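A.B. asks: Below are the sequence and a predicted model for it; my questions follow.
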Amino acid sequence: MGISGDIVIRLLETVPPHKIHKIYMDNLFSSYNLAVALKDNGFIMSGIIRSNRLLGCHLVDDKILKKKKRGSLDYKVDSNNNIIICKWFDNKSVITISSFMGINPTSRTKRWSVSEKSFINVEIPAIIQDYNAGMGGVNLHMLIELYSDIKWKRFYMRIFFHLLDSCVMNSWLLYRCHIKQKDDKYISLLSFKARIIKRLMMVGKENYGKEGKHNLKIEKKRKEIE
């Protein structure tokens, strides 16, 4: 399986097999051999796969897909193991592999067209839709890098602040899920971090707005009751 594939196998040792668990992964981990091994162990998977891990599966060249309209694709199916590999072209080509999801049903999604300067409809296969819906928090967690540009000379400081950023990122993701359930509009990650910083700067200060004064009154009443 290679190092990355062995990691997936090791992590799944604690997960009960043959319970129709869907495993999603990015191109660091996914490979054809891993998809076959997971299926033999009772797991189904979907992921982005690198072109050098296709084991002789030849797909249409990127230049040919680029000449066609956005949303064009090419795919091959291993009928023995029921595994599909699909190359889909949007702004660039993306290769996906799945042991349970195929091309159909296709749907349409909105994409911005630079040439037409407007949104256009782009056909998207089911295998891509499923991966986008199930890729989970690993890819989202990479958003940490958006606002973590500080260079630390001491490695342990980098580890410490990365852990803090991870806590903030997980908090924002949970907050976003909660707001979506309420059909409300959530604030951006940058605004979320700015609010946390502002709150931390307010700690110990009495004059920091109506909300802060209200909280201080509640705290004083709590102490009086105690």
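C.D. replies: Yes, it's here.
A.B. asks: all contacts plus neighbour counts: C-alpha atoms, from now on.
C.D. replies: Noted.
A.B. asks: which element follows the lengthiest helix in the chain toward the C-terminus?
C.D. replies: Longest helix in the chain, counting residues (DSSP state H): helix 155-181. Following helix 155-181 in sequence order, the next helix or strand is helix 189-202 (DSSP states H and E).
A.B. asks: name the element I95 belongs to?
C.D. replies: Judged by DSSP H and E, I95 forms part of strand 93-98.
A.B. asks: next SSE after that strand?
C.D. replies: Heading C-terminal from strand 93-98 (DSSP H and E), you reach strand 107-113.
A.B. asks: Please compare the first structure with the one that follows:
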Amino acid sequence: MKKIIVEYVAHQDVIDISNVLWKDYKSVMLLSTIVSSEPVHSVKRYDRQTKTTLQLQCSDIISQYNSYMGGVVLLESIVGHYKIVLRSKKWYFRLFYHLLDLSVINAWLLYRRVSATKCLNRNITMNLADFKVEVVPDLCKTGKQTLGKRGRPSKLHQQFAEKKKKGPAKHIPPSDIRLDQMQHLPQLNDKS
């Protein structure tokens, strides 16, 4: 067996960070604070050039990654089915939408697990699209409490209410005065 594992360990505060490079068909580099390259396992790989099966050394971090990567791959494939597609130039909106997708999918997976333990018929459980349709109205209703307005209280709405009570703002002149711009006064008798 060839030596195909290279490990570098860094100490940050009280945490050991292990950086492991493993050469399979291509180089694979992993970073971990939990596992390191020890203990070393042996795995079988098919060599295309010699057309034989070889025994290679495989570090513990690689075997741990291979055993637990299925959940992440499954979650990402489920996210891809019904993803929130809203374009934005701001990176944090995209991150928020992705985290919202992840939380809804985790809630759906928990719903399926609970419904599988409570009832024997699997046809009762909702699929992901129906679950999202059920969740959306509830998410839209949250946070719509009628709280007082923030900031200084405005007197503008009180002024509008007072004007409505008073009536029109100006006296409207009769139509004959409005049309010729002159006020017709009654004729006084001249006693001259």
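C.D. replies: Perfect, thanks for sending it. From a predicted model like this one, the values you see are computed outputs, not experimental measurements.
A.B. asks: quick one: TM-score?
C.D. replies: The TM-score (TM-score structural alignment, normalised by the length of the second structure) is 0.36; 81 aligned residues with a CA RMSD of 3.1 Å.
A.B. asks: Not counting the strand holding I95 of the first structure itself, show me its contacts.
C.D. replies: Outside of strand 93-98 of the first structure, the residues within contact range by CA atoms under 8 Å, 6 or more residues apart in numbering are 32, 35, 44-51, 62, 83-88, 127-128.
A.B. asks: Count the neighbours of the nearest residue to D62 of the first structure once chain neighbours are set aside for me.
C.D. replies: In this structure, D62 of the first structure finds its nearest non-sequential neighbour in S93, 6.5 Å apart by CA to CA, 6 or more residues apart in numbering. If you count neighbours by other CA atoms under 10 Å, S93 of the first structure ends up with 19.
A.B. asks: any idea how far T109 of the first structure is from S93 of the first structure?
C.D. replies: 16 Å (CA to CA, to the nearest Å).
A.B. asks: same question, K210 of the first structure
C.D. replies: 44 Å.
A.B. asks: which of the two has more neighbours?
C.D. replies: When K210 of the first structure and T109 are compared for neighbours, T109 comes out ahead with 13 against 9, by other CA under 10 Å.
A.B. asks: surely the more buried one meets N121?
C.D. replies: Yes: look at T109 of the first structure against N121 with CA atoms under 8 Å: they come within range, at 5.5 Å.
A.B. asks: host element of Q129 of the first structure?
C.D. replies: helix 126-134.
A.B. asks: Give me the helices and strands touching that helix, please.
C.D. replies: In terms of contacts (3 or more CA pairs under 8 Å, 6 or more residues apart in numbering; DSSP states H and E), helix 126-134 of the first structure is packed against strand 93-98.
A.B. asks: mind redoing it with 10 Å?
C.D. replies: Identification of packing neighbours for helix 126-134 of the first structure by 3 or more CA pairs under 10 Å, 6 or more residues apart in numbering; DSSP states H and E yields strand 21-25, strand 43-48, strand 83-89, strand 93-98, strand 107-113.
A.B. asks: packing partners for the shortest one?
C.D. replies: To tie it back to what came earlier, the one meant is strand 21-25 of the first structure. Right, strand 21-25 of the first structure is packed against strand 43-48, strand 93-98, helix 126-134, helix 137-141 by 3+ CA pairs under 10 Å, 6+ apart.
A.B. asks: Turn those into CSV, columns for distance to R195 of the first structure.
C.D. replies: Listed next are these as CSV, based on distance: least, CA to CA, whole Å:
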stretch, distance to R195 of the first structure
strand 43-48, 35
strand 93-98, 37
helix 126-134, 29
helix 137-141, 19
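A.B. asks: picking up where we left off before, return the angle between stretch directions for the strand holding I95 of the first structure and helix 126-134.
C.D. replies: Here the directions of strand 93-98 of the first structure and helix 126-134 differ by 80 degrees (axes from the mean of the first three to the mean of the last three CA atoms, to 10 degrees).
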